[in-house]
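# Please work out how this folds:
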Amino acid sequence: TAGGWYSSKKSTVGWAYSINFWCLNPAVAFLSVGFETRSIILTSGTLSPMNSFQSELGVPFKIQLEANHVIDRNQVWVGTIGRGPTNKMLQATFRNTENYEFQDELGRLVLDVCKAVPQGILCFLPSYAMLNKLLDR
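Just a heads-up that it's a prediction; the model follows:
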């Protein structure tokens, strides 16, 4: 099918149906690569813990290096914020993310945090759609 994403398509004659089988186990694809190559270098900040990643790929890693993080613990704060600067509740439900009041309150919060934290922040959003919605606002 077109690009592998559609299970049926309409032609000028009628409908053509197809069935697709997708292997969602990465070990199947990685099996030949893992045993036929001399060296594989996997780098990422999100592959940890390596033992579970190794079991997902189904290939033993004989040599592994898990380095310390480049950011000190005193440089990181992880938490949740339930209310914005004007004390409005921040509930990121689908319905609320469409609401300009929510978007503005979240924008004010990010702005206030940026003013208080030197050299920038890292802010996670649930989707590119929400990111674009907030940027457009």
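
# from here on, contacts and neighbour counts on C-alpha atoms
OK.

# how about the helices in this protein?
Taking DSSP state H as the criterion, the chain carries its helices at 26-36, 50-57, 94-97, 100-116, 128-136.

# Deepest in the core, which of those is it.
Mean neighbour counts were compared across the helices of the chain using mean count of other CA atoms under 10 Å; the top stretch is helix 100-116, at a mean of 15.

# Contacts for it next, please.
For helix 100-116, the external contacting residues (CA atoms under 8 Å, 6 or more residues apart in numbering) are 84-86, 88, 90, 96-97, 120-121, 134, 137.

# about what we covered before: how about JSON lines for the helices of the chain, with distance to Q75 added?
Converted to JSON lines, the helices of the chain look like this (distance: least, CA to CA, whole Å):
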{"stretch": "helix 26-36", "distance to Q75": "35"}
{"stretch": "helix 50-57", "distance to Q75": "25"}
{"stretch": "helix 94-97", "distance to Q75": "29"}
{"stretch": "helix 100-116", "distance to Q75": "13"}
{"stretch": "helix 128-136", "distance to Q75": "25"}
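
# Sequence B follows; please return its structure for comparison with A:
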Amino acid sequence: MPHIPDPVMQLTCLDASLAIKPVFDRFQSVIITSGTLSPIDLYPRLLNFNPVISRSFKMSLTSDCICPMVLTRGSDQLPVSTKFDMRGDPGVVRNYGRLLLEMVTAVPDGIVCFFVSYSYMDGIVNNWNDMGILQEVMQHKLVFIETQDVVETTLALDNYRRACDCGRGAVFFSVASDVEIL
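Coordinates of the predicted model:
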């Protein structure tokens, strides 16, 4: 469909027990670990198996690590949205860029900025560059960008993590469905 940038068709198995069945069939012992499997007693029923051992360990973080944000208006009170018909609006582009700039000046560590597609991310980053917003962001944080090249993205993500670990902080531009940062 030439009028739709980056068309993607995703097929999804919504029954997790079907998806994991080949793993259980092939291996005698399977260990399932995660930082987010909660409540833990739900998963044997969802995945249709009887665990031999099930353990849950308490975890505490010294500070809040995730702060998702939904934005409907910019600082100039203009509506902002990633709806297809509003994406290219200069006010929307500017307001998202100004928000990112405000965030990089306030957040001491890492920021992940999600986009709806690679082409939208490329267009926004180019617009922010033309507006001078990207240069202002880079005065506060290093910027890393996910690409469709797996090796390049792996290196960018590793460098993003290292920048955060050493206290410099960074921004990682990513397409929402393709990255898990833990």
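
# tm score of chain vs chain?
With the length set by TM-score structural alignment, normalised by the length of structure 1, the two chains reach a TM-score of 0.58; 116 aligned residues with a CA RMSD of 3.3 Å.

# coming back round to it: now, which of the contacts of helix 100-116 of structure 1 sits nearest H69 of structure 1?
Within these, the smallest distance to H69 of structure 1 is 17.0 Å, found for I121 (CA to CA).

# what lines up against that closest one once you look at structure 2?
In structure 2, the residue matched to I121 of structure 1 (TM-score structural alignment) is I111.

# Quick check: closest non-adjacent residue to that match.
V171 (4.8 Å; CA to CA, 6 or more residues apart in numbering).

# does the one you found belong to a helix or a strand, and which?
Secondary structure assigned from DSSP states H and E places V171 of structure 2 in strand 170-175.

# chain center to that strand: distance?
Its chain's average C-alpha position is 8 Å from that of strand 170-175 of structure 2, according to CA atoms, centre = their mean, to the nearest Å.

# And stretch 78-88 of structure 2, by the same measure?
20 Å.

# again with stretch 114-121 of structure 2
From the chain centre to the centre of stretch 114-121 of structure 2 is a distance of 11 Å (CA atoms, centre = their mean).

# Thought N129 was touching Q135 of structure 2, still the case?
Yes. Q135 of structure 2 lies in contact with N129 (CA atoms under 8 Å); the separation is 6.7 Å.

# So L134 of structure 2 lies in a strand, does it not?
No. Membership of L134 of structure 2 in a strand is not supported by DSSP: H, G, I helix; E, B strand; the rest coil, which gives helix.

# measure it to P108 of structure 2 for me?
Counting by CA to CA, to the nearest Å, the gap between L134 of structure 2 and P108 of structure 2 amounts to 18 Å.

# if we can go back for a sec, tabulate the contacts of helix 100-116 of structure 1 (CSV), appending distance to V113 of structure 1.
Shown next, in CSV, are the contacts of helix 100-116 of structure 1 (distance: CA to CA, whole Å):
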residue, distance to V113 of structure 1
G84, 11
P85, 10
T86, 14
K88, 16
L90, 15
N96, 21
T97, 20
G120, 9
I121, 8
L134, 16
R137, 18
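
# aligned partner of R161 of structure 2 in structure 1?
Using TM-score structural alignment, R161 of structure 2 lacks an equivalent in structure 1.

# Is R161 of structure 2 in a helix, a strand, or coil?
Of the three states, R161 of structure 2 takes helix under three-state DSSP.

# What about it, how many residues nearby?
Neighbouring residues of R161 of structure 2 were enumerated by other CA atoms under 10 Å; the total is 19.

# picking up where we left off before, specify, as a residue range, where the strand holding V171 of structure 2 falls in structure 1.
Applying TM-score structural alignment, one finds that strand 170-175 of structure 2 aligns to no residue range of structure 1.

# V30 of structure 2 maps to what in structure 1?
For V30 of structure 2, the equivalent position in structure 1 is taken to be I40, counting by TM-score structural alignment.

# cool, P79 of structure 2 as well?
Under the alignment (TM-score structural alignment), P79 of structure 2 pairs with M89 of structure 1.

# which residues sit in contact with its match?
Contacts here follow CA under 8 Å, 6+ apart; on that basis M89 of structure 1 touches 82-83.

# how close does it sit to F35 of structure 1?
Going from M89 of structure 1 to F35 of structure 1 by CA to CA gives 53 Å.
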